[in-house]
Structure formats: C-alpha cells, structure tokens
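My questions are about this predicted structure, shown below with the sequence.
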Amino acid sequence: MKKTTTFKTYTLLLACLLASSSCTKDFQEINTNPNESTVASPQALLAPLLVNTLNGNLERNFRLNNELVQVTVTNSDSREFHRYEIKPTESNSMWNLWYTNLTNVRSIYSTAEVTKQTNYETFQGISLILDAWMSSMITDLYGDVPYFEANAGRDGIITPAFDTQEAIYADLFKKLEQANLLLTETKANEKDIPTNLAYADPIFAGNAAKWRKFGNSLYLRLLLRASGKIESNAIAKIKEIAVDNKANYPVFQSNDDSAILKFTNVLPFVTAYYNTANFYFNGDKGYSEFFINNLLALKDPRLPRWATEATTGTYAGMESGYRKGTIPQVQSTLQLNLKTEPLFGNIINYSELQLILAEAAVAGYIPLNAKELYEAAVKANIELWGLPFDPTYFDNEEAKFDPAASKTEQLQKVQLQKYFAMMFTDFQQYHEYRRTQALQLYKGVGLENNGKMPSRFVYPITTQSYNKKNYDAAVARMGGDNINVNVWWNK
C-alpha cells in the first residue's frame, strides 16, 4: 500500500502549527539562539507518532490480523495468512514501526522532564500510557522482546537484552499506575494542556481527565490478558479498579471517552487508505463467511455499514482457509467509504471496556452484572458507528445474553461482540482469539500448520542477525522461535 506521507512530514506539519510564527521566519536565528532549548518539545512529537503508528497498525490489521481471524479473505494465492502461513519477513514491518515510535514516546517523557514547561507532568503521564500501549503491542505479538534496554542507542546500547514478557507486563502495570497519579486532578482542569497547545493532541485535545480514563481502561485490557497467570496478581487488581477503589481509577464512561484518533482526512490526519486505489482496498479481498454469517445471524445493523451486498443482492462471505488453487469468488466487500473512516484511529473504545468488565464478571473476578455490561457494550458500539440502536436486538436468541447459560456460552457471546467492537484495531482480535479460543472460527480445508492458529510471530530476520547473542538467549528461554511457541500469558 502506498503511504500518504511519512513521519517526518507529520512532524514538520505539526511543528509549523506549534510555532508562533511561520516555519521559515527567522529560521537561522531561532536555530542558533543559545538561549533556546535544543530539545524537541513533547507536544511536537505527540500527534505525528500517533498518526504514524495508527496508520501502520491499520495497514497490518488489513493485511494480517483480518485474514488470521476471518474478517476478510484474499483472492490471491500469494497471501496465505488465512491458511495460517506467515513468512518470517512479515515480522519486520511492525517491529520497526513500533520500536521507532516507542523512541518518540519515551522522548516525550524525557523532554518534558528537561523543559519543565507548563503541565509537563501531563505529558509524562501521556507518555507512560502510550509506552504501555506500544510496548504491549510488541510483546503480545512476539513474546520476550527488548524492553528495559530498548531505544537506548544514544546511551551506546545497540544490542539490547530481551526481557521476559512477565517482567515487561509487570513494568507496564507500574507505568500505568504512575500515569494515573500524574494525571490526577487536584483542582478542576489544572492538568489540562493549555488551549493553544490542545490541537497537538488529536485524541483528547489536551484533556488530562480523559487521558487518565484511557490509561486505566488500557490497564484493564492488559490485566485481563494476564489474568490466567497467578503470579501477575491481575485478578485482584481488576477488582480493585472496577469495584473496590474505582474512584481512584476512573475509566471510560461513554463513547465520548473512547481513545480514538478520529481522522479528519485533512493533512496530516488522513487514513492510510485515503489515496489507495479502490481495487487494492476492496477488489482483491472480501469478507469471510464467518464474519458475514455471524452478523446476519445477529441481524446486526453494522453489517451494511461495513459491507457491500454480493452480486446476488444479498450479503455473502468467502471461504477462509480455502485449498490452494481453488480461489473462491469475492462476495461482500468493504464499503469504499471506509477508506476515509474517522473511526479507523481506534486504540480502545468504551464498548471494549464494557466487554472486558463483562468477561471479568462472567469469570467471577468482579461482582458486577455481566448481562448489563454486555448489553451496554453492544448498544454503545452500534451507536459509535453512527447507527440507531433498536432494543429488540436482544430479543434475537443469537444476540441475547443468558445469565443461566454456561460460562463457556456466556464467554462466546462476549467475545463475539468484542470481536466486532475491535474492528480495524491493530492485532487485538488476534490476541483475544489466542487468549480465549472462544470464537468459533471456521476450519478451512486448506489450512496449513496442522490447522492450528499461529501463537505468535517470529522475530525479524535482521534482529536474528544483528543481535544474535541476545536473540539466542531469548529463543532458548521461550522454547524456540516459531509460530507455535506460546507467549507467557498464553501458557
């Protein structure tokens, strides 16, 4: 896919906006003034790294995640991800994207410390939240990865050690705790980024309280992911945040709180597919049978929002995991107006949070009503996509949440709706399927890897070459470097 711009372009555009005068006026004097800081301001880094990361996530979501978890199916035999065949070269793109932007995320924290500008603690809190988000995406996809020594090239560390996922998660929890404290408001709005800088924050326009809710909602996502590991103490922390001490851990309360960079499709805030030819967006792939059939069974209003009708005048999906050389006909495809969809900048939304809490309630981690949480989540996501909600939606047996059903059946209902709530969101659907196995994905006749969903991505080839000693140690500890090695939270 052709990228519409580069990180440097975003940085330049935002820097121009942040300047009090034009980009060229007094350029030499500004850049040679001994009284000026040589450190980039944190607000100049924030928007570019967010746009760059989210667009990179979106591209790989389309290419890899959606094929693995049967959102879409390609009609090309050269892209066989729906058959669970992933070439090692596929690992490079996300590794490079996330580590590059993690450098900028951590620079926000350090430059805020150096400049001590107004509201610098807020920028540090934002940095810690984005660090937890970005670092979790890295470790969830690969397992043990460089973390504590990562992004330390300026300090002379060019071959960082690989840290265990368990140690990484423990530190992510610490960072989110610290962010919650940094963003705590002691007086109304005192932590907010000033209005004249708010446009540098394309998610919350400088609202510190909403960043705090984002951090704690992300915290719950990661705690639930680690909840199968007793040593994480995740279950007790989920209860503390959601029930026992919720006043000190505010979370999303509505769709308006959701962490979504809503693309305006005016430079620099344009989606990765803004200028993509229609064929490469929806001509060489279609929605899968699993995706279409479940939305039809639910009688879900989101179906026409996302999908076109097939040539038959009805909605239909393609077979996922079809046998090589027997390419099925493309049926329902992505609506072309999704190329400029503002919601493509989703990180975590209110609906996902409600479903996280619903699952925790089903599991008995928290004494909350799973049915109410489930129904609130479904309603919220339908409305997030700009659609009216009909309460009779839950009259349908396929959509109804039955508190008397088995925990397995309840989890399946929750996870199917979470699958739809996380549409177009990096690799979250893939991670949740690996964690719960609750989605009843179809088994195509042409599946590779003995029909087993890959458990992770292998390390990039360049990392294997240039950081061999630390790579070898990590591989020995994890039990190999192949797609069937489980990460810590999935063992």
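Cool, got the structure.

When you work out contacts or count neighbours from here on, use the C-alpha atoms and nothing else.
Fine.

Could you report the distance from the closest residue to residue 250 other than its chain neighbours to residue 424?
By the measure of CA to CA, 6 or more residues apart in numbering, the closest residue to residue 250 outside its immediate chain neighbours is residue 213, 5.2 Å from it. In this view, residue 213 and residue 424 are 22 Å apart by CA to CA, to the nearest Å.

So those two - more neighbours on which side?
Applying other CA atoms under 10 Å to residue 213 and residue 424 shows that residue 424 carries more neighbours, namely 24 against 21.

Next, work out how far apart the more buried one and residue 446 are.
Where residue 446 is concerned, residue 424 sits at a distance of 25 Å (CA to CA).

just residue 368 next, same as before
Counting by CA to CA, the gap from residue 368 to residue 446 is 43 Å.

ok, and for the helix or strand that contains residue 97, which residues are buried?
Counting by DSSP states H and E, the element that carries residue 97 is helix 91-115. Using 16 or more other CA atoms under 10 Å as the test for burial, helix 91-115 gives 91, 94-95, 97-99, 101-112.

Show the secondary-structure elements that that helix is packed against.
With contacts defined as 3 or more CA pairs under 8 Å, 6 or more residues apart in numbering; DSSP states H and E, the secondary structure elements packing on helix 91-115 are helix 42-60, helix 120-142.

What angle do helix 120-142 and the first one make with each other?
Spelled out, it's helix 42-60. For helix 42-60 against helix 120-142, the angle by axes from the mean of the first three to the mean of the last three CA atoms, to 10 degrees is 20 degrees.

Show me which residues of the helix or strand containing residue 213 are buried.
With secondary structure defined by DSSP H and E, residue 213 is part of helix 208-225. Judged by neighbour count using 16+ other CA under 10 Å, the buried positions of helix 208-225 are 208-225.

for stretch 31-42, same thing?
When burial is assessed from 16+ other CA under 10 Å, stretch 31-42 yields the following buried residues: 41, 42.

now do stretch 178-194
Buried positions in stretch 178-194, judged by neighbour count with 16+ other CA under 10 Å: 178, 179, 180, 181, 182, 183, 184, 190, 191, 192, 193.

contact partners of it?
Among residues not part of stretch 178-194, those counted as contacts by CA atoms under 8 Å, 6 or more residues apart in numbering are 119, 121-122, 124-126, 128-129, 205-209, 211-212, 215-216, 249.

can I assume residue 53 is in contact with residue 102?
No - under the contact definition of CA atoms under 8 Å, residue 53 does not touch residue 102, with a separation of 9.6 Å.

before we move on, back to that, what packs against the helix or strand following the helix holding residue 213?
Secondary structure here is assigned by DSSP H and E; on that basis, the next helix or strand after helix 208-225 toward the C-terminus is helix 234-239. Under the contact criterion of 3+ CA pairs under 8 Å, 6+ apart, helix 234-239 touches helix 208-225.

try this one side by side with the last:
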Amino acid sequence: MKKIQYIILLVIASCISACSSFEEMQLDPNRTTQASPALLLTNIETKAFNEVQLSAGLASRYLVYTDGVSLNQYYGWQRSSYQSYDHLRQVVKLEQEAQRTNQPVYGALAKFFRSYFAIGLTQTFGDIPYTESLKGDEGMFTPAYDKQEDIYLSVLEELKEANQMLATTQESITGDVVYKGDLKKWQKLVNSFTLRVLINLSHKERNTKLGVKQRFQEIVNDPAKFPIFTSNADNASLTFYDLESNRYPYFNNNDMKTAYYMDETFVALLQNLQDPRLPKFADPAPKAANLPAENLAAYGGVKGSETLDVNKARVVAGEASKIASRYYSSPTNEPSIAIGYAEVQFILAEAAAKGWVNANAEEHYKKGIEASMLFYNIPTAAIAAYLNQPEVQLSAGNKLATILTQKYISFFMNSGWQPFYEQRRTGLPAFDVSGDGALNQKRIPKRWMYPESEFNLNRPHVEAAIARQYPDGDNINSIMWILKEE
C-alpha cells in the first residue's frame, strides 16, 4: 500500500514539474512583455496620420478609377471593418505603459489618440463599443455599444483633459516623428482637433448636454489656455522619406500610374475659379498636350458616376487628365495631413458665418485658402491674384457655400475621409450621381454597415444598437444621430 502511495506521489510530482516547465517554456525570454512608450507612440502616429486614401478620393469626387468598378466611386459599398480597434489596442497599451513608467505626458497623448480613432469609428457606423471596449483582460469580450451622443461627450471631455495635462507638464517626449517632442504643438493639435469635433456637431448646437457653441467659444476666446494651429508649421502631418517602409503610400503604384484620372466635376470647379492648384493636382490631358501646363484649359476629366465603358472611351480619346505624376513617381511627394491649419481656418470661418463666435469670417476664409495654396507651393503673387477674384469673394447670400467649397478643394489627397464626412454633414459641394454607373439608386450613402464579425461574436449588442438607431435596419442609407437636426 505504501509502495502504491509512493508511486502516486511520484506521478503527481512529475506532473507538477512538467506543468511548471511547460508554463515556463511558453515565456520567450527574448521577447519583452512590456513596451517603451516612445516605441508605441511612433507606431501609433504612423497609423493615425497616414491619411492618404484613394478610396476617399473616389467617394469624394476628386478622382475616377477606370480599370474596374469601384464601389467607393459608384456608392455601392456595404460593410466596413473594425480595424481601428487594432490601433486603439496600442493606444490602451500606451496609456498603461505611461502609468507603469510614471510618464503621464504619454497618457495625455493616449487621450488624444483614443479620441481620434473613436471619432473615426463613430463617423463610419454610428453607435460603437466605447466604454466597455478593449477590456478583454478584464473578461469583457462582448462589449455593449455606446450611443453616439455619449461618445462625443466623452471625447470632448478627454480632449479637454489632454489639453490641461499638456499645459502643465514639463516632461519630454521621445519617439515623436510628427512634432519632435514639442509639447506646445501637441497642445495645439488637441484643441484644433476639438474644433473639428465641434463643427461636426453643427446639427446639435441646441443640445444643452453637449454645449457645442459654448465649448467652441471657450477655445477661441482663450488662446493662452487653448492654443490652436497658427500656421502650416503646426499641421498634424506625416513626412515621407526615400527609405523602405517610409515612402509615399502610392509611390510606384501601377494602378495610380495607369487608371486614376481626375473627376470632371472637380476639374470644372477649379477651372471656373481659375484655381492655380489644378496643375499641382493633375497632368494635362493628352488631347491638350500642345497647351502649356499653366493653362487650365489643358485639363479635363471623366465623370465618377458614369459607366466604365463611357469613361474608358473618353480616356482613349485623350480627354481626361491623370492625377499628377508626383503622386506615384516621388517617394517623398508631400506630407500626409491628418488635420491642418487650412482646415482650422475654414472651421473658424464657418463658425463665424454661423454666429458661433465674434470673428471675421472672410479673414479666416482667406487665411484658409492661403494656407492650402502655400502647402501646394503656389507663389504668393498668384495667391494674391486668386484672392482678389470676384468669384472667390464671400457675399451675404453665399458665405457657407463658398467657405465649404474652398475647404473641399483644400482636402485633395489628404485628411482621409474628412471631405466625404463634411459633404455628408452639409450637402456641399454637391456630389454628382447623374451618370448611369451610379449605384444605390443614385443616392450617396450615409454610413457603412457593421462588420459581419460583430454578428458572429457580439450579436445581442450590435442588434440592440441597430434597433436603437435605425428603424429600417443596418443599411448604408440609414441616418446616424450626428446628422439629425435638433
């Protein structure tokens, strides 16, 4: 009997030893389970600020794709993804590492990036998981969906906290490939982005819970406490280098070289305004090869809503301008702007035109145009001549339309989906859907449907969110809360 007990004890001891050895073997001694906040910051910045997106250019009627049917161009998309939650996981890790290493300045930056990615997600879908999201380490794998109103309120508070933290710290930031550790520039970004968030809420200016106008005025009226962008040097932009994995996203892209042409409506807009940015955006059409590049009559386009065969025929006839060759031939080209000084000036101009702030709408409007043109290296004399044109002036009956049109022009090949969201919010400028290629019954979609994975992994919560928001179900024409007038 004792012999049997002894054998059992040996077996148990062996199991314990084996289990212990197995657990130890799962830990790679060469791979750290902790990360430097600096390394995390660099990775997050490159994901957040690389906002050069051809899909947005097609949907926003800047460009036309001619080698196949693009659902972004023809407004026939359906679902989008939750990829931004992968970036948010890194943001959560940044905040954790900021606490672990006692470097709260990275916690302030984490607040900004959490807000940045969350706004992108809610602009895409409507209600999203927010409060309970990314808490798998706490056993929360099926997060509830927060209402869009509550997400915006939380974001506004987070951004305000981030501004305060940045204003009161003397810590240094390393790993910063955008602002090189300049705390003041980060503070300007936080507040400038807050202005974008607030202008996105223009339909909610009577919402006392959000206090949109009051928050806007608080920032504008106290630049010492809430500094904002004051020049293009403050732009939140990602610079590209002629190094592997650091080049312009569409460098040597074959589709860019052969299949991306200018949208006819965008070319016509620039021609009507005699806009000197057109030669920066496009190459002359083959049909007008005998004209100098500075002659705007040398440019043409095809209609984004027209059928593929019609557009191909016009391309073969030499009527259409390709996107400027620098977008695919230069490894460095121009920085990718996530949010820039020009946009901030147009936001201020719109707010002044609406009476939100006591400011000169025309002054901010013209500063926005100047900032955009300087970014594209337009000579100062040409800028002055452009600003003096009658077609460019603000007048009592066209202030908002003129401001928003110039804002739209300034977004060419930067700022991601922001031009589409602006048009969705304001209806300006009108996006053409007259061609026979337009899908979705010639309607411009209002959103994207939730990812299929959510119905497989988090069905009760995603279905509850759909029922709460969209009486007609989860479809691309449903109107999210932010777009409804109050």
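Nice, thanks for sending it over. Computed from a predicted model, the values in this text were never measured in an experiment.

Any idea what the TM-score comes out to?
Once the chains are overlaid, their TM-score stands at 0.85 when taken by TM-score structural alignment, normalised by the length of structure 2; 432 aligned residues with a CA RMSD of 2.0 Å.

burial of the corresponding residue of structure 2 for residue 395 of structure 1, as a residue count?
The criterion is TM-score structural alignment: under it, residue 395 of structure 1 has residue 388 as its aligned partner in structure 2. A total of 10 residues lie near residue 388 of structure 2 under the criterion other CA under 10 Å.

next one: residue 28 of structure 1
By other CA under 10 Å, the burial measure for residue 28 of structure 1, its neighbour count, is 9.

That one maps to what in structure 2?
Under the alignment by TM-score structural alignment, residue 28 of structure 1 pairs with no residue in structure 2.

Assumed residue 28 of structure 1 was part of a helix.
Yes - Residue 28 of structure 1 forms part of a helix when assessed by DSSP: H, G, I helix; E, B strand; the rest coil.

residues touching the residue nearest in space to the middle of structure 2, list them.
The residue at the geometric middle of structure 2, judged as the C-alpha nearest the mean C-alpha position with CA atoms, centre = their mean, is residue 416 (4.2 Å). If you count contacts by CA under 8 Å, 6+ apart, residue 416 of structure 2 has them with 51, 52, 53, 56, 338.

From residue 372 of structure 2, how far out is the second one?
When CA to CA is applied, the distance between residue 52 of structure 2 and residue 372 of structure 2 equals 16 Å.

before we move on, back to that, which bit of structure 2 covers the helix holding residue 213 of structure 1?
Helix 208-225 of structure 1 corresponds to residues 183-200 in structure 2, going by TM-score structural alignment.

so how far does that stretch sit from its counterpart in structure 1?
In the superposition with structure 1, the aligned residues lie an average of 0.4 Å away from stretch 183-200 of structure 2, counting by mean CA distance after the TM-score superposition for structure 1.

hey, which helix is longest across structure 2?
Here the longest helix in structure 2 is taken by residue count, with DSSP state H as the criterion, and it is helix 2-25.

Just the helices from the stretch 201-350 of structure 1, written as ranges.
With DSSP state H, counting those that start in this stretch applied, the stretch 201-350 of structure 1 shows helices at 208-225, 234-239, 278, 289-298, 302-306, 350-362, listed in chain order.

now for the fourth one, which elements pack on it?
Using 3+ CA pairs under 8 Å, 6+ apart as the contact test, the elements touching helix 289-298 of structure 1 are helix 302-306.

residues making contact with the helix it packs on?
The set of residues that contact helix 302-306 of structure 1 without belonging to it, under CA under 8 Å, 6+ apart, is 292, 295, 296, 334, 335, 338, 382, 385, 387.

Highest neighbour count among the residues you listed?
So for those (other CA under 10 Å), the most neighbours sit at residue 292, 22 neighbours.

Enumerate every residue touching the residue nearest to it when sequence neighbours are not counted.
Here the nearest residue to residue 292 of structure 1 in space, its sequence neighbours aside, is residue 317; by CA to CA, 6+ apart that works out to 5.6 Å. Taking CA under 8 Å, 6+ apart, we find residue 317 of structure 1 in contact with 286, 287, 288, 289, 290, 291, 292, 293, 330, 331, 332.

could you redo the last one with a cut-off of 7 Å?
Taking CA atoms under 7 Å, 6 or more residues apart in numbering as the contact definition, residue 317 of structure 1 lies against 286, 287, 288, 289, 292, 331, 332.

Now which residue in structure 2 aligns to the second one?
Spelled out, that is residue 287 of structure 1. When structure 2 is aligned by TM-score structural alignment, residue 287 of structure 1 is paired with residue 262.

ok, its match to residue 320 of structure 2 distance?
7 Å.

got any residues that touch both of the two?
By the contact definition CA under 7 Å, 6+ apart, residue 262 of structure 2 and residue 320 are jointly contacted by 301, 302.

corresponding residue for residue 138 of structure 2 in structure 1?
Per TM-score structural alignment, the equivalent position to residue 138 of structure 2 in structure 1 is residue 155.

Compute the number of surrounding residues for its match.
A count of neighbours around residue 155 of structure 1, defined by other CA under 10 Å, yields 8.

what's the answer for residue 171 of structure 1, then?
Burial of residue 171 of structure 1, expressed as a neighbour count using other CA under 10 Å, amounts to 15.

so how far is residue 50 of structure 1 from it?
Between residue 171 of structure 1 and residue 50 of structure 1 the computed distance is 22 Å (CA to CA).

Check residue 451 of structure 1 too.
36 Å.

Pick out whichever of these two has more residues nearby.
residue 50 (23 against 14).

that older thread, so how far is the match of helix 208-225 of structure 1 from its chain's centroid?
14 Å (CA atoms, centre = their mean, to the nearest Å).

Stretch 483-491 of structure 1 now?
How far stretch 483-491 of structure 1 lies from its chain's middle: 19 Å, per CA atoms, centre = their mean.
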